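> Mind looking at a prediction? Sequence and model below.
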Amino acid sequence: MKAFAELLDRLVLTPQRNAKIRLLVDYFRSTPDPSRGYALAAIAGTLTLNAVKPALIRDLLLERMDEVLFHYSYDYVGDLAETVSLAWEPSPGVAAADLSLGEVVERLQQAGRSDVRSLMRDMLDRLDTSGRFALLKLVTGGLRIGVSARLAKQALAEMGGKDIVEIETLWHGLAPPYLPLFLWLTGQAEMPVLTTPAVFHSVMLATPVGEGDLEGLDPADFAAEWKWDGIRVQLANVGGVRRLYSRSGDEISAAFPEIIEAADIDGVIDGELLVGGTMRSNRATATFADLQQRLNRKTVNRRLLEDYPAFIRGYDILFSGERDIRSEPFHVRRAALSTLIEAASPQHFDLSPLVPFSTWEELDRLRADPPDPVIEGVMLKRLDSPYLAGRAKGPWFKWKRAPFNVDAVLMYAQRGHGKRSSYYSDFTFGVWAESDGGTALVPVGKAYFGFTDAELEILDRFVRDNTVERFGPVRAVRAEPDAGFVVEVAFEGINRSTRHKSGVAMRFPRIARLRPDKLPRDADRLETLQAMIEAKA
């Protein structure tokens, strides 16, 4: 575990993308199987272990530590795994041992539910401080090291001198500890042959439109489509095998059985997964908040299927039957996709409509005032562009609407994780609303990014100097009309919500600016957010 623990520490402290890749490459080259495969799975989020709840870990430490001292220590450190790894006192007579990552994972996978407690106690006794920390992060699924699954795949590509597209094509046909994958990457075996033909293929991504990006480009060379507020998916029906994948390549077939059942298409298509009605029906497309009712579920019941019917709005086609047409220009692929969609179930598939325009100024006006509240902006696609894996600048652009903005008041704060574990960096903010007792702040969202490191220092200092109540790890801060901290919050969308006391839910909120020039009494009111929802409707 020492090597894995060192890898985690260095990844957390290394902000540069290329430096993270070098660390991963060095680890994969120097670490034997199966440990490197399990490390890859842990980083990429594909590792399945017997669940170890944070409460069990806390209880194990409380067997050996005073409860009051634990709470003081946890409050100071701010991270459960770090607290336990530092405070743990091994049982007398237990010999220390550097257990390999492979041994740890396989012991956990083989343990019965009743054995997990004693197994964790034994491993915590035998590992050193860094090994304990890595173990606890592993079993709780809380690595938080700033490495995405795609970055890990890029490291594999560099390690083996392969194209990342090949690795992403193989990815969902293999399982931890990925022995055939590493044999191929190290030149000891041929490329693995997958048993299922309906594999995931790397998606083509668009570049955000920046200042001056459209200058010199001819609008006549591009097609425009609306950018819908759902999730990007890839649907495959090849050789009689049907699979639905998310943009990152996670299989989500089980959560959308109606799509799989209706997928009588022959090939692989790229599109947006939405709920509500298709363009070929009279029912309006629902919001992302509605789509969330269907996401991240292993199974769905009849009521969910009826209340939140899913469909795919087709963007592109990668394979027509078994023929790879990704090298064909966009306008040719679009025609093939249109033919396929027309023959598909009208309840479950439609074609993303093109947006007619002749100048960038005209498209800008359309982008700013789209005809449907579920539209985030527009997509621009060169008519002659092939379907390229990854984000190549030039062929495709995304031009989103300007974000919504409100001024809100900080109400609660909690410490972050990883390198932010010593800072209050997760913030709940609110706006003013009328209540029985008069005007009061009501929470409307949470944000933990958008600010710079220097701004984080300012926010953290405010929390420490203005805490008025404590609720476990949460700190309530001073928030009065004439005393508090105002922040400008930007967000991509807003919808009604029955799950939140305020009745509203923001999409992708972040702290855009600190507003020390404003008093809390000058922050926005709940009516402002409600008006945004009404304007969308």
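Okay, I see it.

> CA only for contacts and neighbour counts going forward, please
Noted.

> Which strands or helices does the helix or strand hosting M411 pack on?
Using DSSP states H and E, M411 sits within strand 404-415. Under the contact definition 3 or more Cα pairs under 8 Å, 6 or more residues apart in numbering; DSSP states H and E, strand 404-415 sits against strand 424-435, strand 474-477, strand 486-491.

> what about the strands in the stretch 101-250 of the chain?
Using DSSP state E, counting those that start in this stretch, the strands found in the stretch 101-250 of the chain span residues 207-208, 222-228, 231-238, 241-246.

> right, and those strands - which one's nearest G141?
Nearest to G141 among the strands of the stretch 101-250 of the chain is strand 241-246 (20.4 Å), distances taken as Cα to Cα.

> Could you list the buried residues of the next helix or strand after that closest one?
Using DSSP H and E, the helix or strand that follows strand 241-246 in sequence is helix 257-262. Neighbour-count burial for helix 257-262 flags P257, E258, I259, I260 (criterion: 16 or more other Cα atoms under 10 Å).

> Presented hereafter is structure B, for comparison with structure A:
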Amino acid sequence: MRAFAALLDRLSLTASRNAKLRLIRDHLADAPDPDRGWALAALTGALSFQAAKPAMIRQAVEARVDPELFRLSYDYVGDLAETVALIWPAHHGANREPELSEVIEALQTVKRAEVQGLLEGWLDALDADGRWALLKLVTGGLRVGVSARLAWQAAADFGGVEVAEIQEVWHAQAPPYADLLAWLDGKAERPSPQAHGRFRPVMLAQPLDETADLPKLDPSAYAAEWKWDGVRVQAVSEGGIRRLYSRTGEDMSAAFPDVVAALDYDGVIDGELLVLHEGQAAPFGDLQQRLNRKTADARLLLSHPAGVRAYDLLAANGEDLRALPFVERRSRLEAFVAALASDRIDLSPLVPFEGWEDLAALRASPPLGDPTSAEGLMLKRLDSAYEAGRPKGPWFKWKRDPRLIDAVLMYAQRGHGKRSGFYSDFTFGVWTQDADGVPILTPVGKAYFGFTDAELKQLDKFVRDHTVERFGPVRSVKADRTFGLVLEVAFEGLQRSKRHKSGVAMRFPRISRIRWDKPANEADELTVLERMLDEAEGAAPG
């Protein structure tokens, strides 16, 4: 457990991607089996413990520490695992320090009534770093800046193979990955990827630089299609096994049983998960109602029916199609989707164009209908094979320019992980009027990125210096017509929302600039956002 705790601690304090890769690679080289395999599973999100819940951690600490002291400490620190790790009154020597594999194997078999006792014994035996790592493991929220792909890359670096080779076999393996690690050690052959229902490594597009890229590209060599505003998925149906994967290989099947039920074929479709109403793509906010859920109830399935808009065909009837050129895969895809005749799976149509100027005009002003739910265009070279990763040249994404507004900072909340000591999650608002016609701010969004580390420190200082109220980890800052911090906010889309007081919801808001120079009374009004909505809805069919 000590080596795993040291790894998490160093990862949480390391911003450099290359440094994180080295730390994970070195851990795979130094840690014994099965601990290194369990560590890899934890970093990739492959572990969950049904019997252990955060509420049990609270019960355990409140049995040892005054509950009010714990509450105040948690409000200050802002992270459950870190708070408990620091405040826990351990009895060192009372128990033997557990190994990582011992903890995981116990949590996989323990009864719910026995969890608290186990946790208390382990917390007693570990130091503060070990307690923090244990609780992060139990809750599943490591928050050390490591994605599954980064962990796969570190494993590939360790074994001297391509990351696509790791992805190809990953979903045919199970923690603690003994066969996979034996292969990476050079002690065994590569494990077979041939497992029904497995995930295939996804091909990604490069962002298009209009100035640098377009002059070098031949329009006749590329196909164009809309980049739909949903979630990229892989819909797999093989050997009686049906699964819906995210682009990172997360199994989303349980949350979308209506989509899984429609996978009545033998093959693998690469596409976009959308809410579809009579074949029309709904705004992303509708899909958000169904994301991050373990299951979907009957009411939600009826009101927000999901489906897949197909981009590509990776396999069909046992044949791997990824090496074929895009134009041939596209032809096979068109016939495949037509044969399905499903209202849950439709085809992403190609966008005809003569040249780049023609396509740029379409991107700026899409025609009526579904393209109002698209966030830009995709360019795909006709002769391109389906390659894992993000190769330069075959595919480009040409997103629409983000929209901008000036808003006023209203609330700030503490971050997590390495940001737990800073106010880094910012709620902002625009001007409207109350019933008496008095100007007031109404919240329209929340952003937690887009600024540098130096700007974060400036924002944190502003929040601390101008706090007017406190609500646990949240602070309300001074904001009125005479004083306030204006933030230039960029966002990808906008839609009406009954859940928000302002009546609007933003898609991917981020802080574009801090307008230290701009008076608060010059920030935008809610009517600006309402006009944007009216313009977007005016472009769609009534």
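Structure received. These numbers come from a predicted model, not from an experiment.

> Next, the mean deviation of the strand holding M411 of the first structure compared to the second structure.
With mean Cα distance after the TM-score superposition for the first structure, strand 404-415 of the first structure departs from the second structure by a mean of 1.1 Å once superposed.

> Format the helices and strands packed on strand 404-415 of the first structure as a markdown table; extra columns: distance to W396 of the first structure and mean neighbour count.
Output for these, formatted as a markdown table (distance: least, Cα to Cα, whole Å; neighbours: other Cα atoms under 10 Å):
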| stretch | distance to W396 of the first structure | mean neighbour count |
| --- | --- | --- |
| strand 424-435 | 34 | 21 |
| strand 474-477 | 43 | 20 |
| strand 486-491 | 24 | 22 |
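
> Among those strands, which comes closest to S114 of the first structure?
Once those are compared by Cα to Cα, strand 474-477 is nearest, at 32.4 Å.

> Name the residues that touch that closest one?
Here strand 474-477 of the first structure makes contact (Cα atoms under 8 Å, 6 or more residues apart in numbering) with 410-415, 463, 466-470, 484.

> chain center to stretch 365-378 of the first structure, what's the gap?
24 Å (Cα atoms, centre = their mean, to the nearest Å).

> which pair in the contacts of strand 474-477 of the first structure spans the largest distance?
Among the contacts of strand 474-477 of the first structure, R415 and G484 lie farthest apart (Cα to Cα), at 18.9 Å.

> tell me which element R36 of the second structure falls in.
Counting by DSSP H and E, R36 of the second structure is found in helix 35-43.

> related to what we said a few turns ago, which one of the contacts of strand 474-477 of the first structure is nearest L60 of the first structure?
Closest to L60 of the first structure out of the contacts of strand 474-477 of the first structure is R415 (23.0 Å), distances taken as Cα to Cα.

> Contacts only, for the equivalent of that closest one over in the second structure.
Using TM-score structural alignment, the partner of R415 of the first structure in the second structure is R414. R414 of the second structure makes contacts with G78, S420, G421, F422, Y423, S424, D425, P473, V474, as judged by Cα under 8 Å, 6+ apart.

> Going by distance to L359 of the second structure, which of these wins?
Of these, the one sitting nearest to L359 of the second structure (Cα to Cα) turns out to be D425, at 37.5 Å.

> As TSV, the buried residues of helix 257-262 of the first structure with distance to I533 of the first structure would be great.
Putting the buried residues of helix 257-262 of the first structure into TSV (distance: Cα to Cα, whole Å) gives the following:
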residue	distance to I533 of the first structure
P257	31
E258	30
I259	30
I260	33
